[in-house]
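In: A structural model of the following input is requested.
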Amino acid sequence: MPDYEYTALTVAGDTVAKTLQADSRKAAVAQLTSEGLTLVRLDECGGVPGEQGVALVPEAGRVPASSRESFTRQLSSLLAAGVPLATALYRLAKEAHSEVAGRVWQAIHDLIADGTSLADAMNQFPRVFPRVHIAMVRAGEKGGFLALVLEQISDFQARERDLRGRIVAALVYPAVLAVLSVGAVIFLLAFFIPRFEAMFSDFGATLPLLTRLIMGTSAWIRQWGLVVALVVACALLAIREWGASERGRRHWEALLLGLPVFGVLTARLAMTRFCRMFGTLLKAGVPLVSALDVAERSLGNQVLVDAVHEGGQHVRQGSRLADSLSQCTLLFPGSVVEIISVAEQAGRLDDELIRLADTTEKEVDRRLRMAVALAEPALLFVMAGIIGTIVIGMVLPIFALQDYIR
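Out: As a prediction, the model looks like this:
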């Protein structure tokens, strides 16, 4: 039984370098993966460095989202054309435009050559492939329609890229306005107001309540501002680490779904992915239960995945799809369940699911544009109110001084 030297990352992000015994490279990878480790490098002891060792995780840099999207789409096309998986991965690794992407594709190829499944190979690169994509690939491999799943993943990536681009473009002006407004408020409180304190201290009379509140806030920010900023930064880092854990991620996803506006948009986007994936798989002739298994994994939110999976158990036991999905009211409103029920009875479930995805996507896009359009004047109103309050608070004592002189 050969010995293997490995370097891996723990769940906490620490690097470990040890030696283990295994029957083969595949067995070594499986053993380390089962322990929750993310492999960085695996070498057989006594082997020639650089020949038998495989760098499993890029040492530096990130794979661009465009490279990941291109990889998924091209791999789908090659598999649909009948090219073997290992050959397709080898070609993509050689033709990668990014050096980091080329190393990742080559590492996946080497893992596949050692007998690892594509989903398990992708799972070694959590910074490259999202969990939802890996889950969908795993289901596609299991059901024998991997090329179709990869095509849908690439379509999802393109749609999300377009949506993200529209949102960023719409938020540029409000974001710049918010930064400038916050900067102006900090400047007024930290540098402008202190200049008036000496003058107001010689005033001799009681200052207006608003002025005293503003001056007290200014003094508090000058004394504790850096401490508060440091505490907030530490809290954000702690929340980020907590959100990276399985339990924290589940609580965070549940919290997002509970938000008034954002939660509804998140659920609608998830429903769009579900319906499009489900309808496309059914249209391609994939059995209902297998298509449902992949579609529920495409939701991306574990709370929704669990809810749909629980309802899907009834479908696996022979119940109607609409009756099962009606139990997940957060994801499927009553009107959507009714449409699915009618389509299921009419035998056109695939077409209706795709149509639902298209209409829901347009509705989400319209709501996002409306939310951004409303956020801009609301932000202007709030910032103008804050700055105006500060200015008025500083002017009131001057008017009082004029009345006192008269």
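
In: For the rest of this, base every contact and every neighbour count on C-alpha atoms.
Out: Noted.

In: what ranges do the strands span in the chain?
Out: Using DSSP state E, the strands of the chain run over 3-9, 15-21, 38-44, 54-55.

In: Could you give the separation of the third one from the chain centroid?
Out: What that stands for is strand 38-44. Here strand 38-44 is found 27 Å from its chain centre; the criterion is CA atoms, centre = their mean, to the nearest Å.

In: If it's not too much trouble, I'd like the strands of the chain exported to CSV so that distance to Pro260 sit alongside each entry.
Out: Converted to CSV, the strands of the chain look like this (distance: least, CA to CA, whole Å):
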stretch, distance to Pro260
strand 3-9, 38
strand 15-21, 41
strand 38-44, 37
strand 54-55, 45
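
In: tell me which residues of stretch 129-137 are tucked away?
Out: Across stretch 129-137, burial judged by 16 or more other CA atoms under 10 Å covers 129, 131-137.

In: Including distance to Val54, could those residues go into CSV?
Out: Putting those into CSV (distance: CA to CA, whole Å) gives the following:
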residue, distance to Val54
Phe129, 19
Arg131, 23
Val132, 26
His133, 24
Ile134, 21
Ala135, 24
Met136, 26
Val137, 23
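
In: export the strands of the chain to JSON lines and tack on distance to Ile167 and mean neighbour count?
Out: Shown next, in JSON lines, are these (distance: least, CA to CA, whole Å; neighbours: other CA atoms under 10 Å):
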{"stretch": "strand 3-9", "distance to Ile167": "35", "mean neighbour count": "19"}
{"stretch": "strand 15-21", "distance to Ile167": "37", "mean neighbour count": "13"}
{"stretch": "strand 38-44", "distance to Ile167": "34", "mean neighbour count": "21"}
{"stretch": "strand 54-55", "distance to Ile167": "37", "mean neighbour count": "21"}
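
In: One more, please, to line up against the first structure:
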Amino acid sequence: MARYRYVAKNMEGNTIRGILEASSRSDVYRLLREREYYPVKVEKLVQITDTKDIRFSNKVKSRDIAVLCKQFSTMLRAGIPIVRCIDILSKQLSNRLLCRVFAEIYSEVRSGKTLSESIAQRSRYFPSLMVSMVEAGEASGTLDEVLDNLALHYEKDHKLKQKIKNSMTYPVIVLVVAIAVVYFLLTTVVPTFVGIFSRSGAQLPLPTRVLLSLSDFTLKYGVFVLLLIAMAAFLFYIAISRGEGRYKWHKLLLKVPVVKNIMIQSISTRFSSTLGILLRTGIPLVAAMDIVKKVVSNEVARKGLEHVQDMAQKGGGISQPLEQLGLFPPMLIQMVKVGEESGTLDEMLLKTAEFYEGELEASLTRLTTLLEPLVVVFLGGIVAFIVLSIALPMFQMTSFVG
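Out: Presented below is the predicted three-dimensional model:
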């Protein structure tokens, strides 16, 4: 069975669009005529799993989700019917995959399905937070407000990811440039001086001898070493991407002084923001915790939150088990306690998320400010060593001639 997108006219002359599953194009025409539609255009849909969409194999990016929710919310607030909103989104979204997915959702919603049911069937594209909140929004009749909150949440999530990426971009670029410069000097510049030094017959300084040995080794085995490093990096990435290796890696990162602070702030921001927005929507605490532990990307925190969820399921609060984890900051624990006692847990969590979001931004700025001079000194030191190693025997030769 293949999927076909169709454009047709009904008996009143209105344009109907949708998607049908059929074994051939002729079957689509037959099904449309049975519905008393006049086919205008029928085209076979390319499977979403084709090579052009490999990069979308898991979830859509946070930025795309934020734009989607904002546009959807704006149209609903303007009084446009939900089916018409979905149809508009399927044509105007900049993300090609989302356009295709919403074209399918449009066909299903027109046939009587709810929006939350259609989105839930496509959970590989949409985050579980969005699926649950859309369902809650439909049940409470506040879908526009829920989508507006989701847009704000994913916009913040996108900015948070970008800040973390930007803080690491500069050191990585400088490191790559340093490796390229050193490789160029050792394989191109340094060998030109080997003949000069060997003809001089003088005893070469230790730095020069070390440099010449490195140059000789790089010329013979440099390519193999680079391939070995790349393979080791790839295997390391595979090892820390799943199972026990991922858990041990995250546990190790939580022991590194500067990284630990940034990771705890990031976990606290995601936990507070996600749980707060879920509780505000009306989702029960236990069900909300099930979503939160998936959103928190750190495996140590995720396993700890499983214990917190078990305690909440038994009827207790979450402040005490959160404190027992020894992972979250004292301020977050106190805010959760106040929220539980006053019945305003969602409000306290959202305020806490705003605080730690600012703290995380400040920490990332300090880290970037600290790394920039260190990386420059590191690169300058390497180049200075090479230049000095070449210059020392040149000075000796000049003194000898003089």
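
In: Relative to Leu206 of the second structure, how far out is the aligned partner of Cys275 of the first structure in the second structure?
Out: Aligned counterpart of Cys275 of the first structure in the second structure: Ser272 (TM-score structural alignment). According to CA to CA, to the nearest Å, Ser272 of the second structure stands 57 Å off from Leu206 of the second structure.

In: Minimum distance to Gly385 of the first structure: which of the strands of the first structure has it?
Out: Closest approach to Gly385 of the first structure among the strands of the first structure is made by strand 3-9 (49.7 Å; CA to CA).

In: Excluding covalently adjacent residues, which one is nearest to Val146 of the second structure?
Out: What sits nearest to Val146 of the second structure in space, not counting adjacent residues and going by CA to CA, 6 or more residues apart in numbering, is Gly137, at 5.8 Å.

In: Oops, could you answer that again for Leu89 of the first structure instead?
Out: His109 (5.4 Å).

In: So what's the residue count around that neighbour?
Out: 24 (other CA atoms under 10 Å).

In: That one contacts Tyr90, doesn't it?
Out: Yes. Here His109 of the first structure reaches Tyr90: they are 6.1 Å apart, a contact under CA atoms under 8 Å.

In: so how far is Ile65 of the second structure from the residue mapped onto Glu95 of the first structure from the second structure?
Out: By TM-score structural alignment, Glu95 of the first structure lines up with Gln92 in the second structure. Distance of Gln92 of the second structure to Ile65 of the second structure, given as CA to CA: 14 Å.

In: Show me which residues of the helix or strand where the residue nearest to Val146 of the second structure lies are buried.
Out: In the assignment (DSSP states H and E), Gly137 of the second structure maps to helix 128-140. Buried residues in helix 128-140 of the second structure, defined by neighbour count with 16+ other CA under 10 Å: 128-137.

In: for stretch 331-338 of the second structure, same thing?
Out: Buried residues in stretch 331-338 of the second structure, counted by 16+ other CA under 10 Å: 332-333, 335-337.

In: Please apply the same query to stretch 221-229 of the second structure.
Out: Within stretch 221-229 of the second structure, the residues scored as buried using 16+ other CA under 10 Å are Gly222.

In: and what of stretch 71-88 of the first structure?
Out: Quick answer for stretch 71-88 of the first structure (16+ other CA under 10 Å): 71-79, 85-86, 88.

In: Max pairwise distance over those: which two?
Out: Using CA to CA, the two most remote members of the buried residues of stretch 71-88 of the first structure are Arg73 and Ala86, lying 15.8 Å apart.

In: What's the local residue count around the aligned residue in the first structure for Gln396 of the second structure?
Out: Aligned by TM-score structural alignment, Gln396 of the second structure pairs with Ala400 of the first structure. Ala400 of the first structure has 16 neighbouring residues, counting by other CA under 10 Å.

In: Same question for Glu372 of the second structure.
Out: Counted with other CA under 10 Å, Glu372 of the second structure comes out at 15.

In: In the first structure, what stretch matches stretch 372-384 of the second structure?
Out: Alignment of stretch 372-384 of the second structure against the first structure: residues 376-388, by TM-score structural alignment.

In: mean deviation of that stretch from the second structure?
Out: Stretch 376-388 of the first structure, aligned to the second structure and superposed, deviates on average by 1.0 Å (mean CA distance after the TM-score superposition for the first structure).
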